[in-house]
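*Asks:* Curious how this folds, go ahead:
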Amino acid sequence: MGWLKKLGKLMIFGALIALTVVLAFYLYVKDDLPSEESIRDVRFQIPMKVYTADGQLISQFGEKRRNPVLYSEIPQQLKDAIIATEDSRFYEHFGIDPIGLIRSVVVVVSTGTKAQGASTITMQLARNVFLSLDKRWMRKIKEAYIALHIEQIMTKEEILTLYLNKIPFGNRAYGIGAAAQVYYGKDIGELNLPQLAMLAGLPKAPSRYNPIRNPERAKFRRNVVLGRMLAVGAIDQATYEEAKAAPVTAKFHGAKITASAPYVAEQVRLEMIEKFGEEQAYTSGFKVYTTIDADAQVAARQAVRENLHAYDERHGYRGPSRYLWDIEKADATDVNSLSWDMDKIEDYLKKIRDYGELTPAVVTNVTDESIYVQRKGKVFDVVHWDGLKWARPYIDDDKQGPPPQTAHDILKEGAFIWLKPQSDGSFKLSQRPIVSGSLVAMNPQNGDILALVGGYDFAYNQYNRVIQAERQIGSNVKPFVYSGAIENGMTLATLVNDAPITKWERNMVWRPKNSPETYNGPTRVRRGLAESKNVMAVRVMRTLGIDATIDYLTRFGFDKNNLPANESLSLGSASLTPLSVVRGMSTFANGGFLVEPQLIDYVEDTAGNKVFQTTRLVANLEQKELDNQSLNTLPLNSDNPVKFELPAPRVISEQNAFLITDAMNSTIWGGGNWARGNGWNGTAWRAQVLKRRDFSGKTGTTNQSIDTWFSGFNAHIAATTWVGFDAPGRPLGRTSFNSNLTDAEQETGAEAGAVTALPAWVRFMQDYKDKVPLTYREIPEGVISVRIDRKTGLLSRKTDHTTRFEYFIKGTEPTKYVDEFEPQTIDEEKDMIEEEEGLF
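*Replies:* Next up, the predicted model:
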């Protein structure tokens, strides 16, 4: 009995020692333990998601992909798999599993290594949320104490839910919801047992058992999970055998992008960081709803790409990217000695990502009128002559070689090429465009940006030409110059001399020229704007003066520092961004108001509360009384549904905006009577294909066609396109006739706004115009219409083709009839100067 008493005393003493140690450790680490409030308020690092106005996902930003799920949304089989594998006594223990702990101690004593299997689900949660991942003993002690604390304040369901939403699953997926999307592209409730078991096996070592990088190892781990489920009775033998035999179906799935707009996403990212800071923007789970219309964005992207390909193709084929082998150098006795087999070609192609809509391919055979190619996935196609005949050689930006007669003139076997898919499922030989372009569309009534495409492919070039590129705007400036002249008393019927100009200044001569170099003499303002007569624009600006013109142009939001203080301003020497141009054009579209472009409509937090709401400047909006609440940032957790709106400032009169808009309508539809011999086209006549009389617009071309533009609008949409080389100063060149193509299939001659930029706008509107309401321009109060003589701009008593009705601001209409007085022409050039220069 004596030894029993000694043993009992020893056990009591040991228990006291253990209790003392436990208490001592608790006192040592208690200041580092999280409070109940912090445990309850565990925040997920949820990425920021960017959406279109109608809720389609554009992009997401954040290092950790996370999609939190509720306990009720977690499949029972997944719960069973996790518990069977990670912590089979989860529902029995109090945060620490004594049996597992004893087993871990035995391993340490017997092997001298730190145990790996003592952590319960609760302890793993404690480590992942509050501690580091090192294997120090003090961390394990803190982990145990935090686990005990968690078990006291949370239910088992809450613990399991938080655990499954916090732990890493590899590939930057945190939480089971994100893992289901990343590995299978599905919601967690859509996965089958083998897939759930695969995910349940990942927490042990996400990198080691990653099913994308290590499918065999991942399959082994999945089957271990299934075996544990079988052992604890979660599944029966038949289910186990069926699931064990299932193939590995995991592959990488990015975010479910349903509205690709990377240039938009990047700009939103920058604005969100500016508003909320980088850490909060990336981890707070913000949902950013933009002003982008998904249909408009798709149409804009396609329009830009198609237009750049059209330019690139008419300037000639620059040849294949490279030749993988050269059959002509092969041994005559073994013509296949240098050629690649399909496996080698496949290995090469897998390393090449698509470029926009272009897909890489390798030419395997060439006949007279076709080429045979291999694409990714060991897919074989034939490109027929219709997809090849355009490819005459590129010599330089101004010259093209002779049209090809056979496919042998274009390519040979071994060529690495790019193919462009066609609407009928076939492919066309193509190439990566070397020219750049952009398109931005906005609602002129409130500044909402509906579509924004800053280049061909954001993945290859992140430079956003809509917002960052300041380029000379050419004749896109003329509507603003003419608007200033209208305000200064000029009318659409005023005659301006369309004749050459010579100006001497500091022993230098400036001779602006029309393009083309044709001159009509005295010409009405309407026609001068519609036909984009350069010399008339100079003379029109002279009526206002350089300084007054600059001050007037700042009304449209243009920075005075970007407006050169010389007469070249009237021809578009100012360097502006497409976004600033479309904003200025919107002033004509909305009746004279300056709106503010914006991409972000509002921002929600994870609970659906609005944390930011954009304040819009709205045209024709009556002044509203607003409270003292900030107009730019709502308080966090606010559910205020108000859309803040303020009246946009009026910068030109409604009458002025109407007259310029109507004159720009003639840019598309021209005037006169073709049957009677006095018909004429505006520079944007190609837009007539839209069959919409409510659109107005203006082309723009700079010297040597370095920059080309088109801006077009009605009351509901304004859009600006630009095409040019990123390297300033490189002309866009010209093209000659390709006899392999019909007239309808090509453009020839010098590149210009009407040829190079306008087609992108037309293509965009062809796809999107059905969503743009037809607008009937209402004649504003103070504008009258009188019949004038087309030649002189004076009143006419005739009603034939020599006359037309013209709009005037009341009080500025002509008072004399054509048969009573000779018209006066605005032309301050002295005849003696023109004669000395030999211009006439």
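
*Asks:* From here on, just use CA atoms for contacts and neighbour counts.
*Replies:* Will do.

*Asks:* ok, and what's touching stretch 810-822?
*Replies:* When contacts are defined by CA atoms under 8 Å, 6 or more residues apart in numbering, stretch 810-822 is touched by residues 489-491, 782-784, 786, 789, 792-797.

*Asks:* Selection in ChimeraX covering whichever of the residues you listed are buried, please.
*Replies:* Here is the ChimeraX command that selects the buried residues among those (16 or more other CA atoms under 10 Å):
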select :490,491,783,784,789,792,793,794,795,796
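
*Asks:* To what extent is residue 509 buried, counted in neighbours?
*Replies:* The tally of other residues near residue 509 (other CA atoms under 10 Å) stands at 11.

*Asks:* hang on, it in a strand?
*Replies:* Yes: the assignment for residue 509, made by DSSP: H, G, I helix; E, B strand; the rest coil, places it in a strand.

*Asks:* Might you report the residue contacts of it?
*Replies:* Applying CA under 8 Å, 6+ apart, one finds that residue 509 lies in contact with 502, 503.

*Asks:* Can you tell me the SS state at the residue nearest to residue 757 when sequence neighbours are not counted?
*Replies:* Leaving aside its sequence neighbours, residue 757 sits nearest to residue 709 (CA to CA, 6 or more residues apart in numbering; 5.2 Å). Here residue 709 is strand, with the state taken from three-state DSSP.

*Asks:* Let's see this one next, to set against the first:
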Amino acid sequence: MKRKKRGAPTSTRIRTVTNQPAQGSPAKPSRKKRWIWAAVLSTLFLLGVGYIAWLSQDLPSLAKLEQIEPAVATRVYSSDGELIHSFFTANRTYTPFEKIPPYVIQALISMEDRDFYNHWGVNLLGIVRALIVDIRHMAIVQGGGTLTMQLTRPLFFGREQKISRKIKEALTAIRIEKTYSKNEILEMYLNINSFGNNAFGIEAAAKRYFNKDVQDLTIEESALLIGLLKGTSWYSPIRHPERAKHQRNVVMSTMVATGYLTRAQYDSLKQLPLKLDLYDPNKMHTAPYFTESVRLQLNRLQDSLKVNIYEDGLRVYTTLDTRFQYFMEKAIAKHIDGLQETVRNQRDFRELRQTLQDSVAFNNATTVEIAFVAINPHNGHVLAMVGGRDFNKSRFNRVTQAKRQPGSAFKPFLYTAAIDNGYSPAYRLYNKPTVEINADGTQWRPENYDHSVGGLITLREALRRSLNLVAVQLINEINPRNVVKYARAMGITTPIRPYSSLALGSSEVIPIELVSAYGTFANNGLHVKPISIERIEDKNGNIIYRNTPRPKVALSPETTQIVRDMMQTVMDRGTGYGVRRDFKFYLPAGGKTGTTNNYTDAWFVGYTADLVAGVWVGMDDPKMSLGPRMSGSRAALPFWGEFVKSVYDSIPFIHGKFAESPGVFKLEICLDSGELARPYCPDTVTDLFTEKNRPTEKCHLHTGTHSSSRGRKKRF
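*Replies:* All right, here's what the predicted structure looks like:
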């Protein structure tokens, strides 16, 4: 149309009517003006082209456009399929287009870009209208950008308020439209944009506000999330629920206008409340000590795997079982407060309360902490873990990071070394006092927990009663360095001092290593290092890391069976009897209590054929005592009994049996001579032996010449 107004015939008629010879020929100035205007327009055009060319230097390259990969959160899953945590810089789970409900797409197009399927990245009419307003104000004050242009902001340009940015958006949008399909653009848009409250992408938004997967969103929920794109803070349903509800209804009204909803649907849906079900990804919801341990492991792995654990959308499949975790936390909740009250009510702590004059300081100083871990002894999988009372107050993981003296919980290593070196459970030592001179000239006088002395005691009985005097004699007979060797073979890595006091657990251990070592007894002599990560997949589902259990032979099956049987005696009628008596747990199991000097640490570690678990309780300051008589059987065992009883009552598939070795057999021996019993032996015992430690001769003391009556038989 403009070309016709400036046509030659019209100009000629005007020149014919107008005759002004005094001013010269009118054609020359008219042609001059046209040249001036042409020059101005050409200059402006060239300047515009040059400006656009200059701006184009900063546009993302084609290669960059073809590899748009937004930061995606790493998801951590339990072995039973539950999402237990996420690690991210931006909380985002990438969702493919086909999994996004149609209501979300319809709401987005209705609200943001109704001509989306008809333009090529730029809506010229909208751009011109917006540019006029923007030029007038010399700033961006009006929209006009398409969905594709909006997509460029979080990807490349941010929200800087400049006209040049809008031009860059338009140029980049055209390139994006040439590179991707419409559905791919929608997919990127909904996965990349922020929906507020640290939710990036539609999947994270669905989880954050409604605690559900995106494919489960309803119409009104979809509308609420799309409404947030106009202003995540202004329309936040958490801070401004009424404002958010109004915006939700505005979105649904646009869906009516575009034909995606009927008026009747809108009238019904607009009345519905928001019905939020908030989920905070920043809070450790399940097994916080475990997931933090996983994060630390991932940090160590990411360089070798060449990944970023916070941005690459990894899927980490762990060994944790949320059912075991639930029962562990339930057991702690049931018993910890009572233990805490008992500890604080003792006389020494009442005096400490008066000294500190500050309830906060007193509570911090006297908080009873706990380390509790359960492991599958056959593959090393950590099934449940609690590293302390409150993760929000202390992230120090006492399961994996603490080093504490195990007390008598170390004795199974001593008895293992003895049995493997030819001793039998029926071997007897005197329960007599002993005095040792330390390097500094001081004396060490160990005592039994019950202060008992006297008599010849079998190794089985000494372990059952946890007699310290017998243990010290035994370690001196077999050499402390031998005990260190067996502890190392079973997984203890901390420094171990090869002194006599090692028999009483004087060297510190890490709780998870001690528990894992006990798993060797349940696994027929094979030790498997504990693992928390089973495998890692990249965002495309490719396995990039797999943690395969590697069992290592630590003990012979024969030694394992005998020591395991001795530890079952501890559980059946020894210091671990509380498990049977108080919790009615009667399946085959072995275990050992541990108590350190001044009742600083209390332990119970035990196992079944399918499970090994251990509990430590104490205070972070090793100078603080739990109080008189707060032994492992009193302070730690109840947690173990409650947990294991609940697990076996609720998870029936774990009912394995201990392996038995053909090289282990029962023999009746005379306690006086240690030889095979005769009918005339007055005091006998039946116990387990191997070819290595069995007696071969009949009793030389009771041949019938000097003894004519039998004594009382004893069985283990």
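
*Asks:* where along the stretch 201-350 of the second structure do the helices fall?
*Replies:* Assigned by DSSP state H, counting those that start in this stretch, the helices in the stretch 201-350 of the second structure fall at 202-210, 219-227, 241-257, 263-269, 288-305, 322-344, 347-356.

*Asks:* list the helices and strands the shortest one packs on?
*Replies:* Applying 3 or more CA pairs under 8 Å, 6 or more residues apart in numbering; DSSP states H and E, we find helix 263-269 of the second structure packed against helix 241-257.

*Asks:* average distance between the helix it packs on and the first structure?
*Replies:* Between helix 241-257 of the second structure and the aligned residues of the first structure, the post-superposition mean distance stands at 3.3 Å (mean CA distance after the TM-score superposition for the first structure).

*Asks:* measure the alignment partner in the first structure of residue 542 of the second structure to residue 287 of the first structure for me?
*Replies:* When the structures are aligned by TM-score structural alignment, the residue of the first structure matched to residue 542 of the second structure is residue 609. Between residue 609 of the first structure and residue 287 of the first structure the distance is 10 Å, computed by CA to CA, to the nearest Å.

*Asks:* State which helix of the first structure is the longest.
*Replies:* With DSSP state H setting the assignment, residue counts place helix 2-29 as the longest helix in the first structure.

*Asks:* most centrally placed residue in the second structure?
*Replies:* Closest to where the C-alpha atoms of the second structure average out (CA atoms, centre = their mean) is residue 291, at 1.6 Å.

*Asks:* that older thread, right, and out of the contacts of stretch 810-822 of the first structure, which lies closest to residue 372 of the first structure?
*Replies:* Sorting the contacts of stretch 810-822 of the first structure by distance to residue 372 of the first structure puts residue 491 at the head of the list, at 62.6 Å, by CA to CA.

*Asks:* Am I right that the closest one is in contact with residue 808?
*Replies:* Yes: between residue 491 of the first structure and residue 808 there is a contact at 6.6 Å, judged by CA atoms under 8 Å.

*Asks:* how close does residue 459 of the first structure sit to residue 303 of the first structure?
*Replies:* Noted for residue 459 of the first structure: a distance of 18 Å to residue 303 of the first structure, by CA to CA.

*Asks:* let me redo that: residue 202 of the first structure
*Replies:* Note on residue 202 of the first structure: its distance to residue 303 of the first structure, by CA to CA, is 44 Å.

*Asks:* One more: residue 615 of the first structure?
*Replies:* Using CA to CA, we find residue 615 of the first structure at a distance of 31 Å from residue 303 of the first structure.

*Asks:* who's more crowded, those two?
*Replies:* Comparing residue 615 of the first structure with residue 303 by neighbour count (other CA under 10 Å), the higher total belongs to residue 303, at 24 against 19.

*Asks:* Quick one: map the more buried one onto the second structure.
*Replies:* Under the pairing rule here (TM-score structural alignment), the equivalent of residue 303 of the first structure within the second structure is residue 331.

*Asks:* ok, that match touching residue 642?
*Replies:* Yes: judged on CA under 8 Å, residue 331 of the second structure makes contact with residue 642 at a distance of 5.6 Å.

*Asks:* Pull up the aligned stretch in the first structure for stretch 399-419 of the second structure.
*Replies:* Taking TM-score structural alignment as the measure, the first structure aligns residues 466-486 with stretch 399-419 of the second structure.

*Asks:* Equivalent analysis for stretch 73-92 of the second structure, please.
*Replies:* Stretch 73-92 of the second structure lines up with residues 47-66 of the first structure when matched by TM-score structural alignment.

*Asks:* so how far is the matching stretch from its chain's centroid?
*Replies:* Average the C-alpha atoms of stretch 47-66 of the first structure, do the same for its chain, and the two points are 13 Å apart (CA atoms, centre = their mean, to the nearest Å).

*Asks:* got CSV for the helices of the stretch 201-350 of the second structure, with distance to residue 462 of the second structure too?
*Replies:* Formatted as CSV, the entries for the helices of the stretch 201-350 of the second structure read as follows, by distance: least, CA to CA, whole Å:
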stretch, distance to residue 462 of the second structure
helix 202-210, 57
helix 219-227, 67
helix 241-257, 69
helix 263-269, 75
helix 288-305, 37
helix 322-344, 29
helix 347-356, 33
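
*Asks:* Which one of the ones you listed lies nearest to residue 461 of the second structure?
*Replies:* When the helices of the stretch 201-350 of the second structure are compared by CA to CA, helix 322-344 sits nearest residue 461 of the second structure, at 29.7 Å.

*Asks:* ok, residues contacting the closest one?
*Replies:* Residues lying outside helix 322-344 of the second structure but in contact with it, judged by CA under 8 Å, 6+ apart, are 78-80, 82, 286-287, 349-350, 366-368, 372, 383-386, 626-627, 635, 638-640, 642-643, 646-647.

*Asks:* go again using 7 Å as the cut-off
*Replies:* Outside helix 322-344 of the second structure, the residues within contact range by CA atoms under 7 Å, 6 or more residues apart in numbering are 78, 80, 287, 350, 366, 368, 383-385, 626-627, 635, 639, 642-643, 646-647.

*Asks:* measure the residue nearest to residue 757 of the first structure to residue 566 of the first structure for me?
*Replies:* Here the criterion is CA to CA. By it, residue 709 of the first structure lies 22 Å from residue 566 of the first structure.

*Asks:* ok so, going back, for the match of stretch 399-419 of the second structure, measure first residue to last.
*Replies:* Stretch 466-486 of the first structure has its terminal residues 30 Å apart, counting by CA to CA.
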